[in-house]
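S.K.: Predicted model, plus sequence, below.
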Amino acid sequence: MTLALHGIAVSRGIAVSRALVWDTAMRDIPRNRIDKKSVRFEKKRFDNAIKRVADELVEIRSQIAADSPAEFDAFLNLHSLILADPILSEEPKNLIQTKLINAEWALIEQMEVLLEQFSAIEDDYFRERNSDVRQVVERVLKSLRGHATALPLPPEGENEDPWLIVAHDISPADMVQLKGRRVGAFVTEMGGATSHTAIVARSLGIPAVVGVPRALEFVHNGDLVVVDGKVGAVFLDPATMVVEEYQRKQAILALSRQRLKRLITTEARTQCGRRVELLANIELPEDVKGVVDAGADGVGLFRSEFLFMNRKEWPSEDEQYEAYRKVIKAMKGKPVTVRTLDLGADKTLQFDGANSSAPPVSSTSALGLRSIRFSLSEPAIFLTQIRALLRAAKHGPVKILLPMLTNIRETKQALAYIDMAREQLLERRFQANQAVPIGGMIEVPAAALSLPHFLSYLDYVSIGTNDLIQYTLAVDRVDHQVAHLYDPLHPAVLRLVYEVISSAEKAGVPVSVCGEMAGDIRLTRLLLGMGLTQYSMHPSQLLDVKELLLKTDFEATQKLVKKVTRTFDIDKIDALMRQLHED
């Protein structure tokens, strides 16, 4: 009998493959008391395990192929930094000596300390990095217990059948070892929309479903499994009818993807000729190749905080300038929107050196010092970034995007610092573009509800739907216990998004959407009917959205969407959404 498991759909596609199960070392961790005579031996055993894992990570990084996604190196570097953190590499030895416990037990205790620090960070991406801590600890545990840290791998070669990886979680180091292997899909018990598995699966175009409860309990090596990355479903022991149906869908999808490539140079227009700009989101300069290959109209969101990650000091002005310049030149005249540092101030993310005195995170960091608040509290860091951006803007069109604005006072303060950066460059006689448009992220209900006041100060706005939904619904979307309540179709969310788009349109101020909603083809027509003409998404999602827009009747869509925005009846919204997708 077919058993269906459900999780979070993070990378679209279909796979019908045999399962390769990667078990976790977190099960049955030995917790033993030791005598004083064993302390020295236990410490030595721990040091050796740390060294072996450090050497392994260096070796794995050296194996990264030139054509691998840029995320691989960034994630592995992060793992090396986590491993070197004294909380994991030194404190367990103190626990071994003072509590007289074995190395595994001491390591797990310190892991929990580090996890608490990561969990205090509001930003989804950084909060989900607690999975990195677990993955690093898992490698050390395997080394301590004499287990091989290398996992069983799918076969190499185009003629081999792809395998489906089922795991508790998948680390970047494991991902690198999958390069060149035949992987059909990823299924994990952990993870969310911003986990490694999600990010890398999207960049590789591999179907993935994460957050699948008890997947390791139900799936065994060699089991035939069907994965539907569009709806987040995993079918175990599928009936012949189910397998045949999904193989048919798989073949259709493969043909569709080939056909989509013909749209790369086609402008995105609705059937009535309404022009829509499709832009792409990036994290690192190396990601710009995917943007160009997808035929995007520009970079709609460059998450600049990735330039600040995985390092021991703040990037200099010249270093930031070079990173921005590289992206701008690659886009060859197409616009590049750079979001200023969107980072929480948790101490685990502070850097060594001159800037290590960053203010401590507040006790309620979920609503605390992050994004523009952090930048305004650290003007030297903010001014450095703005100067680098203004200098880079001489190479092509650049827009500066201020994250998480909540009131006019901080908006004015940020604009004043930008003016100060302009003056500093003039004093230093640097060539720079002084007329860079300044926009704001609308991702807090307070900003959405008071938008007309913001429009007097900003050249454009961008709706960050991920945070806007979280703040509106009081739902942490990476908390598996409440993730099902994270609903972009909640009437209150739809009302806020619609009001922002219509208010900006009336004021003649450009507006875009750069959150997950922009790349979700289930919501493409909804946003279009609200009046949106600028979408920014992961490059891999762009052609699917373009194809749908080319087949869309704008006027008919607009009429249906007006009905959606006028009702608070969830059943009516569902029915109208179904009508929206009836061609």
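M.R.: Yes, it's here. Quick caveat, the model's predicted, so the values are computed rather than measured.

S.K.: Please make it C-alpha for all contacts and neighbour counts, starting now.
M.R.: OK.

S.K.: now the helices for the stretch 101-250 of the chain?
M.R.: Defined through DSSP state H, counting those that start in this stretch, the helices belonging to the stretch 101-250 of the chain, from first to last, are 103-119, 124-127, 130-144, 172-177, 196-204, 215-218, 240-260.

S.K.: Cross-check the contact I'm expecting between residue 551 and residue 270.
M.R.: Yes. Taking C-alpha atoms under 8 Å as the contact criterion, residue 551 and residue 270 are neighbours in contact, 6.5 Å apart.

S.K.: Just want to know which of these two has more residues nearby.
M.R.: Neighbour tally, residue 551 and residue 270, criterion other C-alpha atoms under 10 Å: the higher count belongs to residue 270, 20 against 13.

S.K.: Put this next to the previous one:
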Amino acid sequence: MTLTLHGQAVSRGVAIGRAVLAAASRVDVAHYFIAPQQVDDELARLRRARDCVVEEIERLRQGLAHDTVGAHAELAALLEVHLMLLQDEQLQDGVKHWVTERRYNAEWALTAQLEVVARQFDDMEDPYLRERRADLEQVVERLLRALRGAPSPVAAAPAPQGRGEPLVLVAHDLSPADMLHFKHGVFAGFVTDVGGRTSHTAIVARSLEIPAVVGVRNASQLVRQDDLVIIDGEAGVVIVDPSPMMLAEYGYKQRQGEIEREKLARIKNTPAVTLDGQRVELLANIELPEDTLPALSVGAVGVGLFRTEFLFMGRGGQLPDEDEQYEAYRRAVEGMHGLPVTIRTVDVGADKPLEAHRRDDHLNPALGLRAIRWSLAEPAMFLTQLRAILRAAAHGKVNVLIPMVAHLSEVRQVHAMLAKAREQLDRRGEVYGPVRVGAMIEVPAAALAVRLFLRHFDFLSIGTNDLIQYALAIDRVDESVAHLYDPLHPAVLRLVADTIAAAQEAGKPVSICGEMAGDVTLTRLLLGLGLRSFSMHPTQILPVKQQVLRSDTRKLRAWAQQVVASDEPAQWLVD
């Protein structure tokens, strides 16, 4: 009997194959108390398990060392995140506390500390950072398996009886190490019970261009080993035991998708210019210095958003020093070979687990001390980051992007801090370069007062993810209201349109770096509104470029204004 399951579409394409079921990754944990004389032995077991996992990840990284394509670079970067989490002081010290003070056995201590740290991730407002909880869980599970000597659930998954048929993986969740099976072409697609668009699983799926649907609750229980499965990565649908008619229909869609990908590959080096001669800048959003490889591989002409949060997370309250930050920023700048890199100052705050002895007790951390507010409240930290960015600017073109600006007083403080950072570098005799300074327009107040900010900044970048969330009072990761998160809401479109128009009047660059930039259904609308700079995940660049090459902005202007003025803009975008 045909069964249709629904989840979140995270990577386009169609995969058809026999199901390979990976057992639930959660390892059964024994809970018992140990005697005082056993404490040292338990701590030694934990150290051996950690060393074993570190050695395993290092072997995997070495296996990727000679891979230069973007997806493999992303896998290596995610393995680096797991190594960082293994060294996290908050995790290590907490586990040691449970063993030495409470006399918990090693496995129990690990899961107890996991719950403590995981609650901090749950309190985060930013969906990307919130989903880093999954990485922490995967690291703990690897440690538990090492303590027990158990293999990876994906490696241990039984293969279907038939040989030569495409395979699709169905699992509760997947770690970066598990994703290496896709690197070797073992699986054509995957389905997971959990996860979201910003999970590492989804990010790697998009980089590898593997059809995937995540957040399909109970998929690993409903799908049986060797079932024939269709994964529709665009619609977020999984079809189990499809009828012959369905199989033929999706087989046709699959072939069309392959033809389309071949067409996209041919335009990688084609300049992004519209039919009427308008040059459009297609930039990449990156999270790690190594992400410059996938950006260049698809023809990105720069980095429009370098998120620096990875340097600050999972450190048990120890902030990165200036040299560590400088090295990371320098690698990104040099990795782009002279193309511009826009570095956003740290966009976390009191709602994130950066400080071991500080917790945000506010009811709504999204409206609390975060982003530029937090940076200005911690001037020593902010000056350290600014000095590191200025030093990296000596190696190439660098822009500084300030998140969540809403007040003129913040603008003045930012410029004062930049001036102070330059003075400090001058006194030390350090070499640094020039930077352009821009503001993220992601708070409705900033969009409404955009002309004020344009007098003080060199460029603007519209962060549509937060702008939509704040404008509509919608948490897009809250399942009960996520359906109301609407980039085509009239109020959202008017804020975006007015910001673009104001920047054009002032003769200053403006880009969009939120998900709207990479949504091909919105490309023509944004071009019609006058946008000429888009920043997105590297895998979205070629589909957006294809839309740019097919567009005539002269014909789009009047239509775009009609869409913005409409009560129901979405109806205008239906082909």
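M.R.: Structure received. Given the structure is predicted, the values throughout are model-derived calculations rather than measurements.

S.K.: What does the TM-score come to for these two?
M.R.: Put the two chains on top of each other and the TM-score (TM-score structural alignment, normalised by the length of structure 2) is 0.88; 560 aligned residues with a C-alpha RMSD of 3.0 Å.

S.K.: re earlier: minimum distance to residue 299 of structure 1: which of the helices of the stretch 101-250 of structure 1 has it?
M.R.: Between residue 299 of structure 1 and these, the shortest separation by C-alpha to C-alpha is 16.0 Å, and it involves helix 196-204.

S.K.: counterpart of residue 137 of structure 2 in structure 1?
M.R.: Superposed on structure 1 with TM-score structural alignment, residue 137 of structure 2 falls opposite residue 134.

S.K.: Now do the same contact list for its match.
M.R.: Residues touching residue 134 of structure 1, when contacts are defined by C-alpha atoms under 8 Å, 6 or more residues apart in numbering, comprise residue 111.

S.K.: do you know how far it is from residue 173 of structure 1?
M.R.: 13 Å (C-alpha to C-alpha, to the nearest Å).

S.K.: now do residue 325 of structure 1
M.R.: Relative to residue 173 of structure 1, residue 325 of structure 1 is positioned 30 Å away (C-alpha to C-alpha).

S.K.: quick one: buried residues of stretch 233-244 of structure 2?
M.R.: Neighbour-count burial for stretch 233-244 of structure 2, with 16 or more other C-alpha atoms under 10 Å as criterion, is recorded at 233, 234, 235, 236, 237, 238, 239, 240, 241, 242.

S.K.: Please convert the residues you listed to a markdown table, extending it with distance to residue 281 of structure 2.
M.R.: A markdown table is the format used below for the buried residues of stretch 233-244 of structure 2 (distance: C-alpha to C-alpha, whole Å):
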| residue | distance to residue 281 of structure 2 |
| --- | --- |
| 233 | 28 |
| 234 | 26 |
| 235 | 29 |
| 236 | 30 |
| 237 | 33 |
| 238 | 36 |
| 239 | 39 |
| 240 | 42 |
| 241 | 44 |
| 242 | 43 |
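
S.K.: Show me the two of the residues you listed that sit farthest apart.
M.R.: Most distant of these, by C-alpha to C-alpha, are 234 and 241, 19.2 Å apart.

S.K.: Can you give me the neighbour number for residue 370 of structure 1?
M.R.: The burial count for residue 370 of structure 1: 25, using other C-alpha under 10 Å.

S.K.: Can you tell me the closest non-neighbouring residue to it?
M.R.: Once flanking residues are discounted, residue 370 of structure 1 sits nearest to residue 344: 4.1 Å by C-alpha to C-alpha, 6 or more residues apart in numbering.

S.K.: Many thanks, have a good one.
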